[in-house]
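1. Fold the following.
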Amino acid sequence: MQTLREACVAVLLTAGADAKADAARALFARWQAGGIRFSAEGPDVPDRPARPARPELLPPGAMPKRKRAGSPAMRFALLHALAHIEFNAIDLAIDLVARWGAGMPRAFTNDWLRIADEEAQHFALVQGLLRAGGGTYGDLPAHDGLWEAAQLTAHDLEARLALVPQVLEARGLDVTPAMIERFEAMGDEAAAAVLKRILADEIGHVEAGNRWFRELCAESVTEASGRFRQLVTQLFRGSVKPPFNDSARRQAGLTTEWYTALGGAAPVSKR
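-> Below is the predicted model of the structure:
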């Protein structure tokens, strides 16, 4: 029987976008069916997951300028950017389990493999919208900054839970409602419905990150919100600034004192 580490690394080393999404879903199904041995035995976790030949990955500052508002090209670009985020989110969830799953309670692995399954579903939904528009994921360049947070936190679970679900995914809670409104204004109810599904699921993803972060802080008798702000200030290379979707964040356990005290200033990264 394949170990948890072996199964996760196999997904990480799957390069094709659709194949990776399918592999993540299959892994969760096997886990639920008892077909994965709860063990950290296996190969080293790769520093970077395998990627398809396309899209071309560029530094964030080198990305092409946005298309004209309301145009079919802008619609495709928005959906392509969303597909890229969801594709990376599959690997982020699987990487979390590969590194720490077998050393945490089984409920932790169950949460994050479920989240990987949901991210794979999100990717497939957005990929379907792209294909309905005559294209596919990979047709446009994408930025290569999404994996940086994983590399910065590869040996610290507290830091990973602070930066990925509670900063990067929480930002999705802030910006997605405006994207839904934009697609509705264009009369694109199909895209708006997919985004509504993603937003509902992402609240649960941020909640899982917040809940397990609180668990770790409780074990070390550390005040959770202060530890969160400390880690974000030390490690996050962007800025945490409004507008915030306070309602969605509160549902996920991120009450305002967790993030408003960060002040929106761009912290200094310490490697």
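2. contacts, neighbours, all on C-alpha from now
-> Will do.
3. Break down the stretch 51-200 of the chain into its strands, ranges please.
-> Taking DSSP state E, counting those that start in this stretch as the test, the strands found in the stretch 51-200 of the chain are 57-58, 142-143.
4. got JSON lines for those strands, with mean neighbour count too?
-> Putting those into JSON lines (neighbours: other C-alpha atoms under 10 Å) gives the following:
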{"stretch": "strand 57-58", "mean neighbour count": "16"}
{"stretch": "strand 142-143", "mean neighbour count": "22"}
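5. In this structure, mark out all the helices, start to finish.
-> Using DSSP state H, the helices found in the chain span residues 4-12, 17-32, 72-100, 106-132, 148-152, 157-163, 170-185, 189-219, 224-235, 246-251.
6. which strands and helices sit next to the fourth one?
-> The elements that helix 106-132 packs onto, with contact taken as 3 or more C-alpha pairs under 8 Å, 6 or more residues apart in numbering; DSSP states H and E, are helix 17-32, helix 72-100, helix 189-219.
7. thinking again about what came up before, who wins for proximity to Glu257 among the helices of the chain?
-> Of all the helices of the chain, the one in closest proximity to Glu257, counting by C-alpha to C-alpha, is helix 224-235 (7.4 Å).
8. next one: the closest one to chain centre, how far?
-> Put simply, helix 224-235 sits 19 Å off its chain's centre (C-alpha atoms, centre = their mean, to the nearest Å).
9. Please name the nearest non-neighbouring residue to Ala159.
-> Thr153 (5.6 Å; C-alpha to C-alpha, 6 or more residues apart in numbering).
10. Name the stretch among the helices of the chain that sits most buried.
-> Most buried of the helices of the chain by mean neighbour count (mean count of other C-alpha atoms under 10 Å) is helix 4-12; its value is a mean of 24.
11. Give me the contacts around it.
-> Outside helix 4-12, the residues that touch it by C-alpha atoms under 8 Å, 6 or more residues apart in numbering are 20, 23-24, 27, 36-46, 49-50, 91, 94-95, 97-99, 101-102.
12. Another sequence for comparison is provided below:
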Amino acid sequence: MATLGEAARAVLLTADPHAKRRAARGLARAWRRGELAHRCDVAMPDRPARPARPELLAPAQMPRRRKGGSERGRIAMLHALAHIEFVAIDLAVDLVGRFGGEFPRGFVDDWIGVAADEAMHFALLDRRLRQLGSFYGDLPAHAGLWEAAEATRDDALARLAIVPMVLEARGLDVTPATVDRFRAAGDEVSAKILSRIYNDEIRHVRAGTVWFGQKCDELGFNAVETWHALVKSRFRGALKPPFNDSARARAGLTQEYYAVIAS
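-> Alright, predicted model coming up:
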């Protein structure tokens, strides 16, 4: 029987975006059917395979996106979001393949489900780009989105603290305003896609918060204090308001976590 680790590594080493999307959903099906042994017995790659396009640029080199409701600006925003979802497939799969053996099956259930969600989000955004005359890879993309994975590859608690509880939680803060901008521009199709992604991301942040708390309890750590320490030591950016307190609360990420150390 193939193992969870082998299957996760295969997804990470798939470069083509649509092949990776299909591989992630195939991983989820195989796990649900009991076709994968719960063993993480192979090393995950330091960096996942990437397609030739989009061109990946350092943050300072990224072209500035125009504000407003022009179609060109909306395409640029959708492309940036598609890239985030594409990288998010690998972040979820790497979490499973790298750390899944340290947790019970419920952890794997949750994070393989997240990977399948991210694959679906990517598909929705790429389809919308094509409807607008573009596609994923048509524009440059941010090269730094994998940095959080590299900074936390040695510690499951650090990975949970930074990726779902900082980076995905930031998406909860900014997405409602983005939805409003698309609606104001008359692009209800894109607004509905982003609203669907937003609701799924609340569940993803909640999965991170729940498993972070459970692991802290298992180790006898105070969850809030441990999160503060890990964010200060492993996250290069700053936690900046405004925060979507209601969405964060729905995800179990209460203000005691982030309000104290926000800049």
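13. sorry, back to before: output the helices and strands packed on helix 106-132 of the first structure in a markdown table, with distance to Leu140 of the first structure appended to each entry.
-> Rendered in a markdown table, the data for these read as follows (distance: least, C-alpha to C-alpha, whole Å):
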| stretch | distance to Leu140 of the first structure |
| --- | --- |
| helix 17-32 | 14 |
| helix 72-100 | 7 |
| helix 189-219 | 18 |
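14. Minimum distance to Leu231 of the first structure: which of these has it?
-> Checked against C-alpha to C-alpha, the stretch from those lying closest is helix 189-219, at 11.6 Å.
15. That closest one vs the second structure - mean distance after superposition?
-> Here the mean offset of helix 189-219 of the first structure against the second structure after fitting is 0.5 Å, by mean C-alpha distance after the TM-score superposition for the first structure.
16. follow-up on the earlier one: just checking, the residue nearest to Ala159 of the first structure touches Trp147?
-> No. If you go by C-alpha atoms under 8 Å, Thr153 of the first structure and Trp147 don't touch, sitting 10.2 Å apart.
17. re the thing from before, for Ala218 of the first structure, which of the strands of the stretch 51-200 of the first structure is the nearest?
-> The closest of the strands of the stretch 51-200 of the first structure to Ala218 of the first structure is strand 142-143. By C-alpha to C-alpha, the value is 36.3 Å.
18. Output the residue interval of the second structure matched by the closest one.
-> Aligned by TM-score structural alignment, strand 142-143 of the first structure corresponds to residues 141-142 of the second structure.
19. still on that earlier bit, gap between the residue nearest to Ala159 of the first structure and Pro52 of the first structure?
-> Applying C-alpha to C-alpha, to the nearest Å, one obtains 24 Å for the distance of Thr153 of the first structure from Pro52 of the first structure.
20. ok so, going back, any chance of the strands of the stretch 51-200 of the first structure in CSV, with distance to Val9 of the first structure too?
-> Conversion of the strands of the stretch 51-200 of the first structure to CSV gives the following (distance: least, C-alpha to C-alpha, whole Å):
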stretch, distance to Val9 of the first structure
strand 57-58, 22
strand 142-143, 23
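21. sorry, back to before: mind putting the helices of the first structure in CSV, distance to Met63 of the first structure included?
-> Converted to CSV, the helices of the first structure look like this (distance: least, C-alpha to C-alpha, whole Å):
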stretch, distance to Met63 of the first structure
helix 4-12, 25
helix 17-32, 21
helix 72-100, 11
helix 106-132, 19
helix 148-152, 17
helix 157-163, 23
helix 170-185, 19
helix 189-219, 23
helix 224-235, 24
helix 246-251, 29
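22. Nearest approach to Ala62 of the first structure belongs to which of those?
-> In terms of C-alpha to C-alpha, the element of the helices of the first structure nearest to Ala62 of the first structure is helix 72-100, at 14.4 Å.
23. Return the mean post-superposition distance for the closest one against the second structure.
-> Once the two are superposed, helix 72-100 of the first structure sits an average of 0.4 Å from its aligned residues in the second structure (mean C-alpha distance after the TM-score superposition for the first structure).
24. Can you list the helices and strands that that helix packs against?
-> If you count contacts as 3+ C-alpha pairs under 8 Å, 6+ apart, helix 72-100 of the first structure packs onto helix 4-12, helix 17-32, helix 106-132.
25. List the buried residues in stretch 250-263 of the second structure.
-> For stretch 250-263 of the second structure, the neighbour count (16 or more other C-alpha atoms under 10 Å) marks Ala251, Gly252, Leu253, Thr254, Tyr257, Tyr258 as buried.
26. Disregarding flanking residues, what is the spatial nearest neighbour of the fourth one?
-> Excluding the flanking residues, the one nearest Thr254 of the second structure by C-alpha to C-alpha, 6+ apart is Arg248, at 6.4 Å.
27. That neighbour is in contact with Ala169, isn't it?
-> Yes. With contacts defined as C-alpha under 8 Å, Arg248 of the second structure counts as touching Ala169 at a distance of 6.9 Å.
28. Determine the residues that are contacts of both of the two.
-> Listed contacts common to Arg248 of the second structure and Ala169 are Ile202, Val205; contacts here mean C-alpha under 8 Å, 6+ apart.
29. so what's the closest residue to Glu181 of the first structure other than its chain neighbours up against?
-> In this structure, Glu181 of the first structure finds its nearest non-sequential neighbour in Ala192, 7.6 Å apart by C-alpha to C-alpha, 6+ apart. Ala192 of the first structure is in contact with Met179, Ile180, Glu181, Phe183, Glu184, counting by C-alpha under 8 Å, 6+ apart.
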